[in-house]
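Asker: Next come a sequence and a model predicted from it.
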Amino acid sequence: MKTRTITGIVALLVLLPIVWYGSWPLVVGTCGMGVIGVSEIFSMKNKNFFSMTGFLTSIATILIILPKKYLSFLPENLDIWNVFFLFAMTLLVMTVLSKNEFTFDDAGVFLLASIYIGNGFHYFLKTASYSFLMVLFVLMIVWATDIGAYLVGKQFGKTKLAPIISPNKTIEGSLGGMILSIIIAILFVQLYNPLNLSILMVVLLAVLISIVGQLGDLTESAYKRYFGVKDSGKILPGHGGILDRFDSMLFVMPLFQLTLSVLNLI
């Protein structure tokens, strides 16, 4: 627990100033985390990351992560999804050239990984482009959910939420995390509310972020269980890998931006 706490504090001391400063250091750091996330998928699948497949998957993920202004080097009529289509076709052709040593299953996993990781970090950058505090608003809700779920689940948890996927999570803990996230969100907008959100809207956003964040956490638990690993990586002592720490955020950031767009708030 001590190692976990120290790692968490150090990570925040590094991450938050970079997010606050923004610009190219944030873009480079985010792309770096995306590539590490890809390497963790390769490791869980027992595939060599330092290979042509690893290189192509990393490039595809970075291209998805990058804001549009950084993609000006692409031909005018070629957008990122055209490039991604070429990546997909290349992986599929590799199943033929490798005589199925590189399988259709491998191609599917790496395609999905690039979308899952790339899209999540892309919308993290997009949220940061609005303001540091908007990122902090989302992260505070995610962290409050985790803390509330742990504390309430440990004290009152009896009903298993997803016993096959994550035996320690309980419905009571999930609800406790959601309630704490609502409280934190309401307190946060008393200090920072650039979108002039009503209390009702803040509550609804907190509930949405809390639920989606927990689904992201459970999704990572599901594929780790499928691959038979405890953690996605070891880069963060006491926490595991990048995917272990950003599993909720990779789900939350795209849905957060989509919700704001649908409501015409951005």
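Answerer: On my side now, so go ahead.
Asker: going forward, measure contacts and count neighbours with C-alpha atoms only.
Answerer: Fine.
Asker: got a list of what residue 134 touches?
Answerer: Neighbouring residues of residue 134 by CA atoms under 8 Å, 6 or more residues apart in numbering: 127, 128.
Asker: go on, residue 90?
Answerer: Residues counted as contacts of residue 90 (CA under 8 Å, 6+ apart): none.
Asker: what's the answer for residue 140, then?
Answerer: 181, 184, 185.
Asker: Closest one of the residues you listed to residue 23?
Answerer: Using CA to CA, residue 185 comes nearest to residue 23 of the contacts of residue 140, at 26.6 Å.
Asker: alright, now check it against this:
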Amino acid sequence: MKQRLITGIIAGTIFLGFCILGGYPFHLLILAMSFIGYYEFVKMIKIHPFSIVALVGYLGVLMFMFPWELLHITYTPTLEHGIWLLMFLFMLITVFSRNKIGIKHISLLFIGALYVGIGFSYIAGSRNSPDDHGLFWTFLILSCIWASDSGAYFLGKMFGRHKLWPSISPNKTIEGALGGVMVAIIVAIIFAGFSGDILSVGRAVLIGLTCAVVGQLGDLIQSAYKRVYDIKDSGKLLPGHGGILDRCDSWIIVFPFVHIVMLLPY
């Protein structure tokens, strides 16, 4: 627990510092995190992380994460274009390798590139919000996620009696999950109170609820696929926390979702 706390404080301070800086420094940090996250994913599915087929996945992550707007590049490929081009490149590999690299391998790598690349791209995009309140929105979403995690953990320890999904994550409880939702909503309402006219209380409640529910689902998603591969952590970069995907499993699900349902500007 001590090691976990120290790592969390150091990593959190560095991340929040880059978040405050914004611009290129923050985008480069998120790009580095996305590459490490994809590296962890590729290793987990038992593919060499620097094979040619894996490098196509890194290229896809870069395409989703490329700072088109920061560099003022007029041609910006749509998300639909990026997904199709990445699929096309992966499918070509099956042809040129004469099916030595089969559809199962490229399917996993393709899903990983979407999961990681698009997830992290929305984190970077939130900080560069078009309404000039990117720092506020980013802190709000992160705070709601962290509040949900902490609330679920501590209230689950205190009041947890009924297992939430024991076959996937045996330690999670229904009471803890509900507690996490409640704490996230409270945190979002506090943000609304200090936001002036940026965030209404009603919208804050929706954001807190969404971050908590979708964030916990993101955590369960990672627990499910790690259980398939019989691993505890996706990596060892963060002592006491595991890898980048272990730390950001909720982030890369929540950030795209809140934009898709138009709770945040993008």
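Answerer: Thanks, I have it. Nothing here was measured: the structure is a model prediction, and the numbers come from that model.
Asker: Now the TM-score, please.
Answerer: The TM-score (TM-score structural alignment, normalised by the length of the first structure) is 0.91; 262 aligned residues with a CA RMSD of 2.1 Å.
Asker: Neighbour-wise, give me the winner out of the contacts of residue 140 of the first structure.
Answerer: residue 181 (29 neighbours; other CA atoms under 10 Å).
Asker: Need the counterpart of it in the second structure.
Answerer: Counting by TM-score structural alignment, residue 181 of the first structure lines up with residue 184 in the second structure.
Asker: Nearest to residue 70 of the first structure among the contacts of residue 140 of the first structure?
Answerer: Lowest distance from residue 70 of the first structure to the contacts of residue 140 of the first structure (CA to CA) belongs to residue 185, with 32.6 Å.
Asker: where's the closest one, which helix or strand?
Answerer: Per DSSP states H and E, residue 185 of the first structure falls inside helix 171-191.
Asker: for whichever helix or strand comes after that helix, packing partners?
Answerer: Using DSSP H and E, the next helix or strand after helix 171-191 of the first structure towards the C-terminus is helix 199-227. The helices and strands touching helix 199-227 of the first structure, judged by 3 or more CA pairs under 8 Å, 6 or more residues apart in numbering; DSSP states H and E, are helix 132-156, strand 166-170, helix 171-191, helix 242-262.
Asker: mind putting these in a markdown table, distance to residue 93 of the first structure included?
Answerer: Listed next are these as a markdown table, based on distance: least, CA to CA, whole Å:
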| stretch | distance to residue 93 of the first structure |
| --- | --- |
| helix 132-156 | 40 |
| strand 166-170 | 37 |
| helix 171-191 | 44 |
| helix 242-262 | 28 |
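Asker: Relative to residue 31 of the first structure, tell me which of the ones you listed wins on proximity.
Answerer: Nearest to residue 31 of the first structure among those is helix 242-262; the distance by CA to CA comes to 11.9 Å.
Asker: right, and the secondary structure at residue 233 of the first structure would be what?
Answerer: coil (DSSP: H, G, I helix; E, B strand; the rest coil).
Asker: one step back: could you pull out the buried residues of the helix holding residue 185 of the first structure?
Answerer: Judged by neighbour count (16 or more other CA atoms under 10 Å), helix 171-191 of the first structure contains these buried residues: 171-182, 184-186, 188-189.
Asker: rewinding a little: any idea which of the contacts of residue 140 of the first structure is closest to residue 132 of the first structure?
Answerer: Among these, and counting by CA to CA, the member closest to residue 132 of the first structure is residue 185, at 15.5 Å.
Asker: before we move on, the earlier item: these two touch, right, the match of residue 181 of the first structure and residue 210?
Answerer: No - with contact defined as CA atoms under 8 Å, residue 184 of the second structure does not reach residue 210; the gap is 9.1 Å.
Asker: average gap between the helix holding residue 185 of the first structure and the second structure?
Answerer: Here the mean offset of helix 171-191 of the first structure against the second structure after fitting is 1.0 Å, by mean CA distance after the TM-score superposition for the first structure.
Asker: Taking helix 132-156 as reference, get the angle to that helix.
Answerer: 150 degrees (axes from the mean of the first three to the mean of the last three CA atoms, to 10 degrees).
Asker: ok, residues contacting helix 171-191 of the first structure?
Answerer: With CA under 8 Å, 6+ apart as the criterion, helix 171-191 of the first structure contacts 137, 140-154, 156-161, 199, 202-203, 206-207, 210-211, 214.
Asker: same thing but at 7 Å, please
Answerer: With contact meaning CA atoms under 7 Å, 6 or more residues apart in numbering, helix 171-191 of the first structure is reached by 137, 141, 144-150, 152-153, 156-157, 159-161, 199, 202-203, 206-207, 210.
Asker: Got a ChimeraX select line for the buried ones in those?
Answerer: To isolate the buried members of the contacts of helix 171-191 of the first structure in ChimeraX, using 16+ other CA under 10 Å:
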select :137,141,144,145,146,147,148,149,150,152,153,157,160,161,202,203,206,207,210
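Asker: doesn't residue 60 make contact with residue 114 of the first structure?
Answerer: Yes - look at residue 114 of the first structure against residue 60 with CA atoms under 7 Å: they come within range, at 6.4 Å.
Asker: Map residue 243 of the second structure across to the first structure for me.
Answerer: With TM-score structural alignment as the criterion, residue 243 of the second structure lines up with residue 241 in the first structure.
Asker: distance between stretch 174-183 of the second structure and the chain's centre?
Answerer: Its chain's C-alpha centre and that of stretch 174-183 of the second structure lie 20 Å apart, by CA atoms, centre = their mean, to the nearest Å.
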